[in-house]
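>>> 3D model of this:
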Amino acid sequence: MNKNHYNVIGVMSGTSLDGLDIAHCTFTCSEGWEFKILEAETWPYPSDWVEKLRNLVNFTKSELLQLDEDYTRFTGDAISRFIQKHKLAALDAICSHGHTALHQPEIGLTYQIGNLPKLATILKETVVCDFRVEDVALGGQGAPLVPIGDRLLFSKYDYCLNLGGFANISFEHKGQRIAYDVCPANIVLNHYVGNLGFDYDNGGKIAKSGAVNELLLQELNALSYYKSHYPKSLGLEWVKSEIFPLIDSFQLSTKDILRTFVEHIAIQISNEIKSKSKTSVLTTGGGAFNTFLMERVSEKTKSVIVIPENPIIEFKEALIFAFLGVLKHRNETNCLSSVTGALHDHSSGKIYYS
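I've put the predicted structure just below:
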């Protein structure tokens, strides 16, 4: 029999490479689901790990397999320290996304490192992980997976927008949850601001100082991905093959690249949001702290942009992967075919016991 209260840890590593997001959460099921984020922090990646994770698509199969072993140990060590620091006990599970190394669902491939059974052995806890593989095997995109959490935990908002490495969106349409990647976001902005020695553009100040290059903007907006119908998702491979070469061909200053790409993000998001009176858009992810980007999105969409308290902005994905693990533990649907295009809804992920 399923219980109605869960004490779990959620772990997420995204394409922005700022670190491992680790969140200690509780979930209670009564009339609906309620949650609390009790402790949460980002475990920064050392510079050598940033370099490795940034170049995963260039690794050979044998190199990736070794990196998987190493990353699983790194993840286990980080989570262990988090547990010790916060003196956590009586955990029901640790629910971890891993880090995406390869994502080409059109050929049936998705691979997240850090999801090996040894993670449960290292932690001496039950681990729920590897949430994407089953969906791809069922013909789905394996992404996005967060929308089941949007539906069950954040239903009062018309749209849930996440601005991480990629911008993705989630909403209800004719009784179905629809979600997909809209466009690249921080994965591009952070890449170019790195040329100036920064990890990110604080508040979007550098972008705001630049000028839009209309021709580059036009070519970005004309990319074929934006004309394709959902379900659809993006990966690092696509950014490296389509976005970076296009931007680099214009030989612009960094501030003009940032300004142009912020405009591109705002336009692509506005194309997806059907604004009505008081349309509410819950906005999370690192991009929510980019004041200039949020100004442009607000201006383009004409919607009410809701920016929640910091723990939800920063750790919503870790929270929801914790929730995905709870749903898997209960053998309940945690992956929606309306979102991913899989053959049917299913309860995705693997459970490893210590």
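>>> can we go C-alpha only for contacts and neighbour counts from here?
Will do.
>>> pretty sure Phe315 contacts Ala40?
Yes. If you go by C-alpha atoms under 8 Å, Phe315 and Ala40 touch, sitting 7.2 Å apart.
>>> Can you work out which residues contact both of these two?
Common contact partners of Phe315 and Ala40 (C-alpha atoms under 8 Å, 6 or more residues apart in numbering): Asp21, Ile22, Ala23.
>>> ok, the last one touching Phe315?
This points to Ala23. Yes. With contacts counted by C-alpha under 8 Å, Ala23 reaches Phe315, the gap being 6.8 Å.
>>> one more to line up against the first:
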Amino acid sequence: MLYIGVMSGTSLDGLDIALVELQAGNWTLRDAFCASLPGTLRQELLELCQPGHNELARVALAEQQWVHLAANAINQLLTDLHLDASDIRAIGSHGQTVRHEPGAGYTWQIGNPALLAELTGITVVSDFRRRDVAAGGQGAPLVPAFHELLFAHPEQSRALLNVGGFSNLSLLAPEQATRGFDCGPGNVLMDAWIQRHHQLPYDAQGAWAASGKVHQQLLQRMLAEPFFQQQGPKSTGRELFNLNWLDRLLSAFPEVSNTDVQATLLELTAQSCARALLDTLKDCQQLLLCGGGAHNHALHARLGELLPGIEVLSSSALGVDPDWMEAMAFAWLAHCCLQGIPANRPAVTGASGLRVLGAIYPA
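Here you go, the predicted structure:
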């Protein structure tokens, strides 16, 4: 069986399309493609993460653009691989998160699955998070269950650290329920800072951060944010960690250079993730990195320093490309929905029980 996973994360760095094959219980990446978001659409989606004017109409128009981009990429991928729409059992579409407020009882991912089904001729499964929120959960992260499927080991304790716009941990220990939670900012603040000062989409390999020095007082002020003291289940987003949050903290430290701010932001990501892991999986032997942050050499090295005795590797070392992990996960979530398989993990999200996630839009 072939599925397509569509993932557009909080980094807003592109729309990931993964063609995944299920054969004999194994999930294998067949092909993948990243569609760049037009600058105007990216900016509109960023602005929609905060309250603004005429939001309903703007959301409706933005999600139409998002869906046309996704459909064009999917149709092109099928053409390139000489596949028909009928060869694909379903598309699992995460959509694009514009608001995530589980404490207020809602999370909102736009992506018009009805239109995506029309434009591709393929059944679409979407809206994965809201059922978990309805059951009292955070609705995030959802990928730990997929990590469990791929990487759980009968004798070894492992953790998966996904570093996208935000970072989240999956904790896999033998004979224990899978746990996980959001750790805090991943790339979101580093990306925003380098975009502001160098007009670059991201800090390639963490080179700019590595050229600066960590400002310890600023770092401690950042780590004093109450989110970091909370225990999981917990999740976060741009509603909390954004440039306004950073600017408020920087107002007390006008002497800090832009380069040192970037170094401090990388240290914030590294320390918040390392502390979260050490506090929750004390016998961890291996940490696997996935998401765009897996390519940040400076972050990878710093995590290794903060986690002595734990082997820190890219998920590629175990055969799964870190760039496509989440898109693959939403292909799997589509399969679970169609098969009636619960795909949340209450120990991760805090939901009151296992739930089948997603809504189905037939071709």
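>>> list residues touching both of Ala23 and Phe315 of structure 1?
Jointly contacting Ala23 of structure 1 and Phe315 under the rule C-alpha under 8 Å, 6+ apart are Ala40.
>>> The two: who's more crowded?
Taking other C-alpha atoms under 10 Å, Ala23 of structure 1 and Phe315 do not tie; Ala23 has more neighbours (32 against 24).
>>> And the more buried one, what's its match in structure 2?
Matched by TM-score structural alignment, Ala23 of structure 1 corresponds to Ala18 in structure 2.
>>> any idea which helix or strand comes after the helix or strand encompassing that match?
According to DSSP states H and E, Ala18 of structure 2 maps onto strand 15-23. Counting by DSSP H and E, the element after strand 15-23 of structure 2 in chain order, helix or strand, is strand 26-35.
>>> Was I right to think Ser170 of structure 1 contacts Ser155?
No. Using C-alpha under 8 Å, Ser170 of structure 1 makes no contact with Ser155, being 10.4 Å away.
>>> neighbour count winner among those two?
Per other C-alpha under 10 Å, whichever of Ser170 of structure 1 and Ser155 has more neighbours is Ser170, with 27 against 13.
>>> Could you point out the helix or strand that follows the helix or strand harbouring that one?
Per DSSP H and E, Ser170 of structure 1 falls inside strand 166-173. Next along the chain after strand 166-173 of structure 1, taking DSSP H and E as the criterion, comes strand 176-184.
>>> Can you tell me which helices and strands that following strand packs against?
helix 147-153, strand 166-173, helix 254-272, helix 337-340 (3 or more C-alpha pairs under 8 Å, 6 or more residues apart in numbering; DSSP states H and E).
>>> after superposition, how close is it to structure 2?
Strand 176-184 of structure 1, aligned to structure 2 and superposed, deviates on average by 0.8 Å (mean C-alpha distance after the TM-score superposition for structure 1).
>>> And that strand, what's buried?
Arg177, Ile178, Ala179, Tyr180, Asp181, Val182, Cys183, Pro184 (16 or more other C-alpha atoms under 10 Å).
>>> Just the residues contacting stretch 9-19 of structure 2, thanks.
By C-alpha under 8 Å, 6+ apart, the residues outside stretch 9-19 of structure 2 that reach it are 2-8, 29-37, 42, 70, 73-74, 96-97, 164-166, 187-188, 201, 237-238, 324, 327-328, 331.
>>> out of the residues you listed, which are buried?
2-8, 29, 32-35, 37, 42, 70, 73-74, 96-97, 164-166, 187-188, 201, 237-238, 324, 327-328, 331.
>>> Counterpart of Arg73 of structure 1 over in structure 2?
So Arg73 of structure 1 corresponds to His68, using TM-score structural alignment.
>>> Thanks again, I'm all set now.
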